[in-house]
Structure formats: structure tokens, C-alpha cells
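Colleague: all I have is the shape, not the residue letters:
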């Protein structure tokens, strides 16, 4: 497994300190983020999942704890929109250049507005997908927010 991906290159270019963590990805896992948390031995609220959604027909990226679900109402409100819905996996892969299970908010093919769950910013360190299945990057959530120019908002139900 390569430890250098578009995501890690993006973080290096941005001058963000991070470490990489490889784990055994389970393609049969019902909830990928929870499986990642268990595999690396970390609390699920510190392992953030990257989701792609559509807000009023435009793509957005959402980063939330793996043990929580995104509230579409809160997501729409965070961006000042009316209607939010999850993006179809094939569209998410095409837009980001990553495969489902390996989608990172960092180094996506097309930069889109991003939101991070505000509660995640209270953690010292979080894990976020590093751009391929079985690879997480560990970093300060404030650094992730800064690198992504992400808004912080309550996004989970």
C-alpha cells in the first residue's frame, strides 16, 4: 500500500503536520468509518468519515465522526441552502477521484465547499481518510479545517 496519495501530498504542500496509519480495510463492513476506528484501536468519535452530498444540486464535502449520522437539515442550514441529499457513490468517485471507502476531503480532483462537525474540533487529534482504502491520516482537527477552508457547524443528528 502506498503511503503517498493525493491527500498526503495535499497536506504536505499545505504544511500540515500529520502521521499515516495503515489498517486492514474490510470491504464487507457495513459502516466503513466504524470498521476503521476498530481496526486502528481508536474511539469512533475521533475517526472522521468523509461524505459527499449535494446541496441545492451542487456538491459539498462533509466530515463528521464515524459514529454519527449527518442531518441533511443541519447540513443545508450550515451552507445557507434549502435541500441537501447524499451524493450517489459513482458521482462521488468521479468528482473526488477517490473510490468509496477511500474518499478523503484532502486532494480531491475538484475543490468543493467543505463542512466539518464542530464537535470534532474539540479533539486534540482526529483521523481522516488518507486517500485510499486502509489509510488514515492523524492530525489536529483545526489544521484539517484550515487546510480545507472548511466551515465548522453542528452537522449531526
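Modeller: Arrived safely, thanks for sending. Since the structure is predicted, the reported quantities are computational estimates derived from the model, not experimental observations. Numbers count the residues shown, from 1 in each chain.

Colleague: okay, CA-based contacts and neighbour counts for the rest of this
Modeller: OK.

Colleague: ok, how many other residues are close to residue 42?
Modeller: 14 (other Cα atoms under 10 Å).

Colleague: give me the element it is part of.
Modeller: Taking DSSP states H and E as the definition, residue 42 sits outside all helices and strands.

Colleague: next up, a structure to set beside the first:
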């Protein structure tokens, strides 16, 4: 099990675990994962950590569909910050306890402010990393937002 799965169980959040194997790899890992799972690219969300206001230690998590990209200006605004940039890989891994490509929004070493892209509210379920490559969690967007105290806002481009 992973800390993400343990977190969901501890908080009694209903979820389904999906395993996958990539048969090929392109420049877009997230879309490759969605294809391997047979789900629309708009339903699989990537978790990106950002640094706020130029401080590499003030991090937040953003969940956006793999079909799009994160708009840093919109993410900063949603979090009440003046600006945001993608977190350094080493800092993201240290803060979350996960490796890049397997960062889950759940069960991170340090709870971070979180923003879920508003496109999620149109879905009955979404997929997010379960904390390691080859494993995804399917969960209702409302339950994800509730479990993480996430803000829901338009943050994807």
C-alpha cells in the first residue's frame, strides 16, 4: 500500500485503485497513463507542486487534467498569492514524500494548500496518482476536495 491509500482509508473516502502498465512512452506521461487505463485525458489529473511568491519552501498542490496544463497566474490567484512557479523537483519530492511522476494529492508528508481545477466538477469520478507509478486512484471530485480541503477554481490552460 501507499501513504495515499492509507490516507483515503483512514478518512473513509470511497475510492478504487487501478493498476496500469505503459506499453509505450511519449513526451506526455499523463496522457500515456490515461491511454493505458482507457480513460479520457480530461478525467486523469496530474498533481503539480508550486512555490508561491518566490519562496521555494511555501508550496501548494494543484490538480489539473493531463489534457491541459497548469496556468500559474490563475493558480497563484486561487491561493491568494502574487505569483507562482513550479516547485523544484527535489523540493517537491522532499515535501510530498513521493517521486515526480507518482506524486499523489493524498498522504503527502506535509499537508499543502490544494487547488482542484474546476473542470473536475463536471465529472462523476477522476483519477489521480496513488503514490507510485503504475497505480492510480479513482475518486469522486467532491470527496477529493473535501478530504484535502481543496479550493476549486479554474487553473488550467
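Modeller: Received the coordinates, thanks. Since the structure is predicted, the reported quantities are computational estimates derived from the model, not experimental observations.

Colleague: flag every buried residue along the longest strand seen in structure 2.
Modeller: In structure 2, taking DSSP state E as the definition, the longest strand is strand 55-65. Applying a neighbour-count criterion of 16 or more other Cα atoms under 10 Å, one finds 56, 59, 60, 61, 62, 63, 64, 65 buried in strand 55-65 of structure 2.

Colleague: structure 2: helices as residue ranges?
Modeller: 3-10, 29-37, 72-78, 89-96, 141-148 (DSSP state H).

Colleague: make CSV out of those and add mean neighbour count and distance to residue 16 of structure 2.
Modeller: Output for these, formatted as CSV (neighbours: other Cα atoms under 10 Å; distance: least, Cα to Cα, whole Å):
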stretch, mean neighbour count, distance to residue 16 of structure 2
helix 3-10, 16, 10
helix 29-37, 19, 13
helix 72-78, 19, 28
helix 89-96, 17, 22
helix 141-148, 18, 13
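
Colleague: could you redo those as a markdown table and give each row distance to residue 23 of structure 2?
Modeller: Formatted as a markdown table, the helices of structure 2 follow (distance: least, Cα to Cα, whole Å):
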| stretch | distance to residue 23 of structure 2 |
| --- | --- |
| helix 3-10 | 25 |
| helix 29-37 | 8 |
| helix 72-78 | 32 |
| helix 89-96 | 26 |
| helix 141-148 | 28 |
